[in-house]
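**Q** Sharing a model prediction with you, sequence too.
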Amino acid sequence: MVPREVPLGGPRAMTVRRTLPQRERSLIGAWCFVDHYGPDRVTDTGGMKVAPHPHTGLQTVSWLFTGVIEHRDSADNHALVRPGEVNLMTAGRGISHSEVSTPAATELHGAQLWVALPDSARHVDPGFQHYQPPPVGGEGWEGRVFLGSLLGSTSPVATHTPLLGAELVLAAGTILDIDVDTSFEHGVLVDTGVVRVDGDEVKQHELAYVAPGRGSLHVEAGADARLLLLGGPPFGESIVMWWNFVGRTHEEIVGYREEWQAQITRDGVVVGDSQDVADGRFGVVLDDHLPPIPAPALPNARLKERR
């Protein structure tokens, strides 16, 4: 799957490459959103400055290759996202958060991923987990498993459906056969280089899809390469995803939008600082002095289910 470019924001509109969802595929396991960005020089792009915004019904997974991003959320979590460390935020019934690159970050390069929560867990309380996976490796390759189990390494980070998330770095000429769960479907996002996955070429920035039923993935690196391997069993539920919300019906998304707008506006005007936000479903992000982001207008049509 070839990415499309989407402006994320910032003074000069930092651009991300979005490979999921696509017209032909909305989910890989419970993974429902993949943004891949950089390497971008902060002096050129203005860096990342994403003001407080809401989420429901999902978990965000932040993974960096270079740079540092400051995370704040309305569940009173304040953390730095650093290379080789995963930050997982559970939105559940509702949360708001901000993401801002730090002054020390001269370059930003990484991925922002979302996981859809199953119906049984999508109204849980918000939460946050941080983990630094140890490297595992062999001749010509190194990996870090930040979710699930792979290559003899298991992450303790809790998810509500079985998931796999790992970074793999391969030297030119490396051939790696990776044992995987046969019940999982997989996505291979190529960050750098060009690889072959089960014989099919996957170019830089592309996302390859591998259907369930395979017990191993055969990966060949023609040049030095880095990739993210994502996986999970087919989700088995329909979702409605719009802006930053994951729900189950059009009406539910409309309700989330109305609640957020009511929470961040006074007399129809967006409040000037996140500290002025009234507490509601999405809580209050403290101390970042950024006005919250208003929700865009809904389309003039019913939102479609993604399967």
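**A** Arrived safely.

**Q** make it CA atoms for all contacts and neighbour counts henceforth
**A** Fine.

**Q** for Leu298, what are its contacts?
**A** Contacts for Leu298 were tallied using Cα atoms under 8 Å, 6 or more residues apart in numbering; they are Val254.

**Q** now the helices for the chain?
**A** Taking DSSP state H as the criterion, the chain contains helices spanning 42-45, 250-264.

**Q** Take those and write them to a markdown table, including distance to Val195 and mean neighbour count.
**A** Formatted as a markdown table, those follow (distance: least, Cα to Cα, whole Å; neighbours: other Cα atoms under 10 Å):
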| stretch | distance to Val195 | mean neighbour count |
| --- | --- | --- |
| helix 42-45 | 29 | 16 |
| helix 250-264 | 39 | 18 |
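
**Q** Pro118: which of those helices is closest?
**A** helix 250-264 (15.3 Å; Cα to Cα).

**Q** Just list what that closest one packs against, helices and strands only.
**A** Counting contacts by 3 or more Cα pairs under 8 Å, 6 or more residues apart in numbering; DSSP states H and E, helix 250-264 packs against strand 240-242, strand 245-247.

**Q** try this one side by side with the last:
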Amino acid sequence: MSNTESHAPVEVCRGDATAGPVRQLLPSKAVQLGAGTEVRRLLPTLGRRMIGAWCFVDHYGPDEIAARPGMDVPPHPHIGLQTVSWLLDGEVHHRDSLGSDVLIRPGELGLMTAGSGIAHSEQSPDPHSPVLHGAQLWVALPGADRATEPRFEHHAGLPVVTEPGCRATVLLGELAGARSPGRVHSPLVGLDVTLDPGAHVRLPLEPDFEHAVLTVSGAPDVDGGELAPGSLCYLGSGRRDLAVRARAGGRFLLLGGVPFAEEIVMWWNFVARSGDEVAAARTRWAAGGFGEVPGEPLAAPPLPPAPLVPRGRVR
């Protein structure tokens, strides 16, 4: 998925990890994605730029699209990151400059590693399911891997950890010995957790990770307070477990990772280390240097007048 804003702001990624547990509800903003989908952009946001290596979180739907085209994101480029496509309802047709042509369905992981550069598009197929609901997430690649060869992974079978009243699918990383087949480049975790009505469980956490919860349905009680659908709650670090309840059931994504120590700058669809690197990627995209993807490519917005300066995890 792309950042399709015509005037892309400079995203100075700082993360601002805490030294211990907190409970901070993060604001979102509505962003129009292509012609058919409005998303809630939850990360980066005011006061919080990263959660571990997770640097971008969009939540969309549930949207009724029976009489509409649904998602329609034109071909666009990425560098220096991984995209994580996760569907709760509906389907998305992924095509990229490596030749990947895949229909992603609920419960299937679409993991694209941009590395040195890749282009892709995402559309709802025709015909498609009547409801579209999902999340698009980005992971910043560490310096040693940010220029790696691009690749795309599609995993239709992911490990699931079950307890009474709780079912957790492991998108990335590991939970209770169950490890996702998705390849990652820094210590992190991504879970899709479904709670039955009346559930009361404790999820094990890595204390060296910082974590956040994105509610996708219901209103689960997380760490002592209910979280409405579409909300992102930052939980800080230093936790060995997380208490969650659900009077009427609920579903959320748990994201976490070791605080990302490197300085980066995020602009449009690029995660880089300097303004010059961003400018070079933009020029390369305009010249057709990211490979071919069917469809009319998305034009890059103009660069901002101020220099693009990378920053670290400092308040």
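**A** Here it is on my side, so go on. Everything quoted here is computed from the prediction, not taken from an experiment.

**Q** hmm, back to that, deepest in the core, which of the helices and strands packed on helix 250-264 of structure 1 is it.
**A** Stretch with highest mean neighbour count among those: strand 245-247 (a mean of 24; mean count of other Cα atoms under 10 Å).

**Q** of all the helices and strands packed on helix 250-264 of structure 1, which lies closest to Arg72 of structure 1?
**A** strand 245-247 (18.3 Å).

**Q** elements contacting the closest one?
**A** Using 3+ Cα pairs under 8 Å, 6+ apart, strand 245-247 of structure 1 sits against strand 49-55, strand 240-242, helix 250-264.

**Q** what's the mean deviation for that strand versus structure 2?
**A** Taking mean Cα distance after the TM-score superposition for structure 1, the mean distance separating strand 245-247 of structure 1 from the aligned residues in structure 2 is 0.5 Å.

**Q** which bit of structure 2 covers that strand?
**A** Under TM-score structural alignment, strand 245-247 of structure 1 corresponds to residues 270-272 of structure 2.

**Q** How about stretch 48-55 of structure 1?
**A** Under TM-score structural alignment, the match for stretch 48-55 of structure 1 is residues 71-78.

**Q** Rebuild the helices and strands packed on helix 250-264 of structure 1 as a markdown table, extending it with distance to Val16 of structure 1.
**A** Shown next, in a markdown table, are those (distance: least, Cα to Cα, whole Å):
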| stretch | distance to Val16 of structure 1 |
| --- | --- |
| strand 240-242 | 18 |
| strand 245-247 | 19 |
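
**Q** Of all these, which one comes closest to Gln129 of structure 1?
**A** Taking those one by one with Cα to Cα, strand 245-247 is closest: 20.1 Å.

**Q** So the spatially most central residue of structure 1 versus Arg23 of structure 1, what's the distance?
**A** A centroid search over structure 1 (Cα atoms, centre = their mean) returns Leu113, at 1.1 Å, as the residue closest to the centre. Taking Cα to Cα, to the nearest Å as the measure, Leu113 of structure 1 falls 18 Å from Arg23 of structure 1.

**Q** got it, and Ala221 of structure 1?
**A** Distance from Ala221 of structure 1 to Arg23 of structure 1, by Cα to Cα: 28 Å.

**Q** Repeat that for Arg257 of structure 1.
**A** 24 Å.

**Q** what span of structure 2 lines up against stretch 292-300 of structure 1?
**A** The aligned range for stretch 292-300 of structure 1 is 297-305, by TM-score structural alignment.
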